[in-house]
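*Asks:* Build me a structure from this.
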Amino acid sequence: MARLLIVIPAYNEEANIEKVVGNLAKNYPQYDYVVVNDGSRDHTAAICRARGFRLIDLPVNLGLAGAFQTGLRYAAENGYDCAIQLDADGQHKPEYIAPMLEALEDGADIVIGSRFLTVKKPKTLRMLGSYIISWAIRLTTGRAICDPTSGMRLFNRAMVEEFAQNLNYGPEPDTISYLIKNGAVVREVQVEMGERTAGQSYLTFYKSVQYMVKMAISILLIQWFRKRDTETPYPERSL
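*Replies:* Modelled structure (predicted):
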């Protein structure tokens, strides 16, 4: 069985983190996890320490990309075979990790937990950006990604090392598109996601629009100028 690390980036998730990690510890003890507290201003880190959760406590807010990369550096340095991102708000359901691992073991480099692989994507204003990003990825790579904005993504060892050592790699659709263009095998597995039960998402409508525009521009233009390092070996350290 592949040695998996669940990376949980967390920013101001005091209302959710205990439930999310508690569920993993109780029902999925076969998987290791680490909470990456991204400079939260609430009690997220204090709750993790009090409950004895495995924690990386960043002193300042680096944003999702920085917190995610911190988790993947930890996975790379400690010899994990693969790593998956689960959001700290509880929307990502760990019961889908097993079928995603199967897809990874079947030859994928990256597996996306997709809401829309077998379920039709709604034609709403909220989903407009997802349609645009899917179109941009297909235009530049020839590959159809049904749910490009899903944050539930599983990475094999090679991808873990690449994300860990390249500074311009964030857990975003433009990076996925860039890797597809450079030969990475990306597959999707149908999942269901829950709704946030507590706290507030940092993504307001205005920020969502900004995000979609930024991703589309990056996929269509900027990714052609990115540099990729796959040659530098990543050092392994035992736990």
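*Asks:* From here on, just use CA atoms for contacts and neighbour counts.
*Replies:* OK.
*Asks:* How are the strands of the protein distributed by residue range?
*Replies:* 4-10, 32-38, 55-58, 82-85, 110-114, 153-156, 186-190 (DSSP state E).
*Asks:* got the end-to-end distance for stretch 25-34?
*Replies:* End-to-end distance of stretch 25-34 (CA to CA, to the nearest Å): 11 Å.
*Asks:* Need the contact partners of that stretch.
*Replies:* Contact with stretch 25-34 is made by 3-8, 24, 53-56, 71, 94, as judged by CA atoms under 8 Å, 6 or more residues apart in numbering.
*Asks:* please redo it, this time with the cut-off set to 10 Å
*Replies:* Residues outside stretch 25-34 that contact it (CA atoms under 10 Å, 6 or more residues apart in numbering): 1-9, 19, 21-24, 53-56, 71, 74-75, 80, 83-86, 94-95, 97.
*Asks:* between the strands of the chain, which gets nearest to residue 138?
*Replies:* Nearest to residue 138 among the strands of the chain is strand 186-190; the distance by CA to CA comes to 12.8 Å.
*Asks:* this one next, for a side-by-side:
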Amino acid sequence: MINVNARKKLVIIPAYNEENSIGAVIQDIYAHAADADVLVINDGSTDRTAEIACFHGAKVLTMPFNVGIGGGMQTGYRYALKNGYDIAVQMDADGQHCAEELPKLFEQIKQHDLVIGSRYVEETSYKSTVMRRIGMVFFTGLLRVVLGQRFTDTTSGFRAANRKVIALYADYYPMDYPEVESIVYLKRKGCRIAEVKTEMRVRQAGKSSITPIKSIYYMIKVTLSVIMCAARPKEVKQPL
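*Replies:* Below you'll find the model as predicted:
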């Protein structure tokens, strides 16, 4: 078996106006995963996000305007594919994800194609809002019906992908609220997906853009996207 510690690792951080947290996030990653490269997708920020990320040693790709989490992450996966990375990890720019948990993801990616850092697969100290918890329970049930597999933290943005998934996500990644649909997409491609318990913090700076009204829109939109994705016929490989 290939030693995962010797493989090229990239941490992708989509960031929009996160100047107050991005520096600490990058430092945290280098403290716990010194062999990983850090790529910040500066998603049309109007503050000093890009400047601060560069100062702390990260590679920075700046989008010409705000393309959203989906477009930003697909850009990161395309960069990972082009530059020969074996593992790509998605992390938030707001400090919610703890870099000390990265070794757990690196260990589990040896046996799986995608590993999701979960707040709920086992009990953690994380306390979610009522609306977020309702959404989590709903999407857990939806994916169990659609995929026949239980995922406890479908909206987690703390994920590790191997080369197979890097290539798939470089080719296609959902644009709007992509986390749930991206799981369905991979399962339709025959990927092995697992969750691992990870501690997470509350947002360290700024505030979430998801309001109660947006939460309702999010649930409806993602539900329709999941159903449509699951309904697409699976690709059948032609014999050589």
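*Asks:* Work out the TM-score between the chains.
*Replies:* In this superposition the chains share a TM-score of 0.87, using TM-score structural alignment, normalised by the length of the first structure; 230 aligned residues with a CA RMSD of 2.5 Å.
*Asks:* Now distance to residue 175 of the first structure and mean neighbour count too, for the strands of the first structure, in a markdown table please.
*Replies:* Shown next, in a markdown table, are the strands of the first structure (distance: least, CA to CA, whole Å; neighbours: other CA atoms under 10 Å):
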| stretch | distance to residue 175 of the first structure | mean neighbour count |
| --- | --- | --- |
| strand 4-10 | 18 | 25 |
| strand 32-38 | 21 | 23 |
| strand 55-58 | 23 | 18 |
| strand 82-85 | 15 | 26 |
| strand 110-114 | 11 | 26 |
| strand 153-156 | 12 | 25 |
| strand 186-190 | 12 | 21 |
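*Asks:* Using JSON lines, lay out the ones you listed together with distance to residue 174 of the first structure.
*Replies:* Converted to JSON lines, these look like this (distance: least, CA to CA, whole Å):
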{"stretch": "strand 4-10", "distance to residue 174 of the first structure": "19"}
{"stretch": "strand 32-38", "distance to residue 174 of the first structure": "22"}
{"stretch": "strand 55-58", "distance to residue 174 of the first structure": "25"}
{"stretch": "strand 82-85", "distance to residue 174 of the first structure": "17"}
{"stretch": "strand 110-114", "distance to residue 174 of the first structure": "14"}
{"stretch": "strand 153-156", "distance to residue 174 of the first structure": "14"}
{"stretch": "strand 186-190", "distance to residue 174 of the first structure": "13"}
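*Asks:* So what does residue 158 of the second structure match up with in the first structure?
*Replies:* Under the alignment (TM-score structural alignment), residue 158 of the second structure pairs with residue 152 in the first structure.
*Asks:* let me redo that: residue 58 of the second structure
*Replies:* Aligned partner of residue 58 of the second structure by TM-score structural alignment: residue 53.
*Asks:* surely its match meets residue 8?
*Replies:* No - with contact defined as CA atoms under 10 Å, residue 53 of the first structure and residue 8 do not form a contacting pair (11.3 Å).
*Asks:* what sits in contact with each of the two?
*Replies:* Here residue 53 of the first structure and residue 8 share the contacting residues 17, 21, 33, 34, 35, scored by CA under 10 Å, 6+ apart.
*Asks:* ok, which pair from these is furthest apart?
*Replies:* Pairwise over these, using CA to CA, the maximum falls at 17 and 33, 12.5 Å.
*Asks:* which residues are common contacts for the two?
*Replies:* Contacts common to residue 17 of the first structure and residue 33, judged by CA under 10 Å, 6+ apart, are 8, 53.
*Asks:* what comes up buried for stretch 59-73 of the first structure?
*Replies:* 62, 64, 65, 66, 67, 68, 69, 70, 71, 72, 73 (16 or more other CA atoms under 10 Å).
*Asks:* what separates the residue opposite residue 3 of the first structure in the second structure once aligned from residue 81 of the second structure, distance-wise?
*Replies:* By TM-score structural alignment, residue 3 of the first structure lines up with residue 8 in the second structure. The gap separating residue 8 of the second structure from residue 81 of the second structure is 11 Å, by CA to CA.
*Asks:* what about those two, which has more around it?
*Replies:* residue 81 (22 against 16; other CA atoms under 10 Å).
*Asks:* so who does that one touch?
*Replies:* Counted by CA under 10 Å, 6+ apart, residue 81 of the second structure has contacts 75, 87, 88, 163, 164, 165, 166, 167, 168, 169, 170, 171.
*Asks:* Could you find the counterpart of it in the first structure?
*Replies:* That one, residue 81 of the second structure, aligns with residue 76 by TM-score structural alignment.
*Asks:* For residue 69 of the first structure, see how far away that match is.
*Replies:* To residue 69 of the first structure, residue 76 of the first structure is 10 Å away according to CA to CA.
*Asks:* now swap in residue 208 of the first structure and tell me
*Replies:* Residue 208 of the first structure is 22 Å from residue 69 of the first structure, by CA to CA.
*Asks:* Now do the contacts for the alignment partner in the first structure of residue 115 of the second structure.
*Replies:* Using TM-score structural alignment as the criterion, the counterpart of residue 115 of the second structure in the first structure is residue 111. The contact partners of residue 111 of the first structure, taken as CA under 10 Å, 6+ apart, are 84, 97, 99-104, 152-156, 185-189.
*Asks:* If we use 7 Å, what do you get?
*Replies:* Contact analysis of residue 111 of the first structure by CA atoms under 7 Å, 6 or more residues apart in numbering lists 100, 103, 104, 153, 154, 155, 186, 187, 188.
*Asks:* before we move on, what about residue 145 of the first structure?
*Replies:* Residue 145 of the first structure neighbours (CA under 7 Å, 6+ apart): residue 134.
*Asks:* Next: residue 133 of the second structure.
*Replies:* By CA under 7 Å, 6+ apart, residue 133 of the second structure has no neighbours at all.
*Asks:* Tell me how far it lies from residue 104 of the second structure.
*Replies:* From residue 133 of the second structure over to residue 104 of the second structure the distance is 24 Å, taken as CA to CA.
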